[in-house]
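In: Coordinates for the following, if possible.
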Amino acid sequence: MNTIFKTVRSSDVSISQLMLPSHTNFSGKIHGGFILSLLDQIAFACASKFSGNYCVTASVDTVNFLRPIEVGELVLMKASVNYVGKSSMIIGIRVEAENIQTGEINHCNSSYFTMVAKDKEGKNALVPGLILSNFEEVRRFQNCLKQIALKKERDSQKNTADFGSIESIMNSNLYNVKLELG
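Out: Next up is the predicted model:
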């Protein structure tokens, strides 16, 4: 365990960017891949700021696209460390889009990235402990504990899961699938 502790607030990072036509997908909305790239950048900045080390993305645990983002909106991303392990951190990111003409702000995305701190040799580096200063920070930390437990449970069941026989798939109305095995 590390004897250095930092507050959640010390990890806070926010970025904003105007959404341009060059950021769109084929339907004219902001491309999800562009948003993912920005999410990865802010997760890196947040984790590096908190840990004092170079950080890498270990996993993107959740990305919930809640509403599309339009060209001309100002996107604001806010990130903070929600959980720390020995060398890993879970970064929570909230994405809001503001219509700069009307001032209307909408929550568009919530994301959770697991980042790992690295030392100069590329080995995992210890990260500071986390000081939880209010009930919202405690709630976020507890949610991370639930996420970690669910992830471990999923991983342990991957090899033992029984998804049913071919016959049960063919005779079921549960799946929208047609088997045409050659």
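In: CA atoms for contacts and neighbours, from now on please.
Out: OK.
In: Check the offset of the longest strand seen in the chain from the chain's centre.
Out: When the chain is parsed with DSSP state E, its longest strand is strand 105-118. From the chain centre to the centre of strand 105-118 is a distance of 4 Å (C-alpha atoms, centre = their mean, to the nearest Å).
In: what sits against the nearest residue to P21 once chain neighbours are set aside?
Out: Of all residues not flanking P21 in the chain, V71 sits nearest, at 5.9 Å (C-alpha to C-alpha, 6 or more residues apart in numbering). Residues in contact with V71 (C-alpha atoms under 8 Å, 6 or more residues apart in numbering) are M19, L20, P21, H23, T24, G28, K29, I30.
In: From L36, how far out is the last one?
Out: With the distance defined as C-alpha to C-alpha, to the nearest Å, I30 ends up 11 Å from L36.
In: which one of the two has more residues nearby?
Out: The neighbour comparison of I30 against L36 (other C-alpha atoms under 10 Å) goes to I30, with 22 against 14.
In: mind listing what the more buried one touches?
Out: M19, H23, T24, P68, I69, E70, V71.
In: Repeat that for I90.
Out: Contacts of I90 by C-alpha under 8 Å, 6+ apart are V81, N82, Y83, V84, Y112, F113, T114, M115, C144.
In: The last one - how many residues pack around it?
Out: For C144, the number of neighbouring residues by other C-alpha under 10 Å comes to 20.
In: to compare against the first, here's another:
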Amino acid sequence: MLRKQKPVQDSFVRMTELVLPNDTNTLNNLMGGRMMHLMDVCAAISAQRHSNRIVVTASVDNVSFREGIKLGSVVTLESQVTRSFSSSMEVHINVWAEDIPSGTKIKSNEAFLTFVAVDQSGRPIDVPDAVPSTEEEIALYEGALRRRQLRLVLGGRMNPHEATELKALFELE
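Out: Reported below is the predicted structural model:
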């Protein structure tokens, strides 16, 4: 049976937040936990748009904080599903920090999050196939299986010898 298909651009989300005093640490920078919360919310909305289901966060890949985001900055998060599997979806997110008075904007974070669609009882449920259309969407889609296998191996949920997409990375001639 063919699964329903859905364009990845239908899952696009852009969220904008102002960094307020309650969001900052003692150095007046956005707290890392607050940033991760915003990233999780934005990416979850993308996964919900793609699946039309309740979603739960399954994993977050390597969130690195490049520079502190100062009090008063505007934070813009953009996310989109890159690929879906049976019940899971990989979501790519970019985060920018903008200092409006100075006119500067920097990319502060980038990550991949995985969500699982669940039914009302909390059991995983099938999601539509993600269909990429732009060059960037296609590149992210093509790398998603490799990233998924790496997550599963590192999480102890897949035997490294079964990770077909990873073998080429580690085989020496």
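In: hang on, the earlier thing: which element is the residue nearest to P21 of the first structure on?
Out: Here V71 of the first structure is covered by no helix or strand, with elements defined by DSSP states H and E.
In: for V56 of the first structure, same thing?
Out: Using DSSP H and E, V56 of the first structure sits in strand 54-65.
In: Taking strand 105-118 as reference, get the angle to that strand.
Out: Per axes from the mean of the first three to the mean of the last three C-alpha atoms, to 10 degrees, the angle that strand 54-65 of the first structure makes with strand 105-118 is 150 degrees.
In: tell me what strand 54-65 of the first structure is packed against?
Out: Here strand 54-65 of the first structure is seen to pack against helix 32-51, strand 105-118 when contacts are counted using 3 or more C-alpha pairs under 8 Å, 6 or more residues apart in numbering; DSSP states H and E.
In: right, and the helix or strand after it?
Out: strand 73-84.
In: Check the mean deviation of that following strand from the second structure.
Out: Its aligned residues in the second structure lie a mean 0.5 Å from strand 73-84 of the first structure after superposition (mean C-alpha distance after the TM-score superposition for the first structure).
In: residues in the second structure aligned with that strand?
Out: Counting by TM-score structural alignment, strand 73-84 of the first structure pairs with residues 73-84 of the second structure.
In: what does the matching stretch contact?
Out: With C-alpha under 8 Å, 6+ apart, stretch 73-84 of the second structure has contacts from 8-9, 11-19, 38-39, 42-43, 46-47, 50, 89-100, 127-132, 137, 140-141, 144.
In: before we move on, back to that, now list the buried members of the contacts of I90 of the first structure.
Out: Among the contacts of I90 of the first structure, the ones that count as buried by 16 or more other C-alpha atoms under 10 Å are V81, N82, Y83, V84, Y112, F113, T114, M115, C144.
In: Need these in CSV (columns: distance to S156 of the first structure).
Out: Formatted as CSV, these follow (distance: C-alpha to C-alpha, whole Å):
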residue, distance to S156 of the first structure
V81, 27
N82, 24
Y83, 22
V84, 22
Y112, 21
F113, 21
T114, 19
M115, 22
C144, 18
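In: Pick the one among the residues you listed closest to I4 of the first structure.
Out: Taking C-alpha to C-alpha as the measure, I4 of the first structure lies nearest V84 of those, at 12.3 Å.
In: On the three-state scheme, E167 of the first structure is what?
Out: Here E167 of the first structure is recorded as helix under DSSP: H, G, I helix; E, B strand; the rest coil.
In: Tell me, how many residues neighbour it?
Out: Neighbour number of E167 of the first structure under other C-alpha under 10 Å is 8.
In: longest single helix anywhere in the first structure?
Out: helix 135-157 (DSSP state H).
In: Give me the contact list for it.
Out: Helix 135-157 of the first structure has contacts (C-alpha under 8 Å, 6+ apart) with V8, N82, Y83, I90, L132.
In: which two in those are spaced the farthest apart?
Out: So, those by C-alpha to C-alpha: farthest apart are I90 and L132, at 14.1 Å.
In: just to revisit the earlier point, for the contacts of helix 135-157 of the first structure, which one is nearest M170 of the first structure?
Out: I90 (41.3 Å).
In: Under the alignment, what does L38 of the second structure map to in the first structure?
Out: Match for L38 of the second structure (TM-score structural alignment): L38.
In: What about its match, how many residues nearby?
Out: 16.
In: after superposition, how close is stretch 144-152 of the second structure to the first structure?
Out: Averaged out, stretch 144-152 of the second structure is 2.4 Å away (mean C-alpha distance after the TM-score superposition for the first structure).
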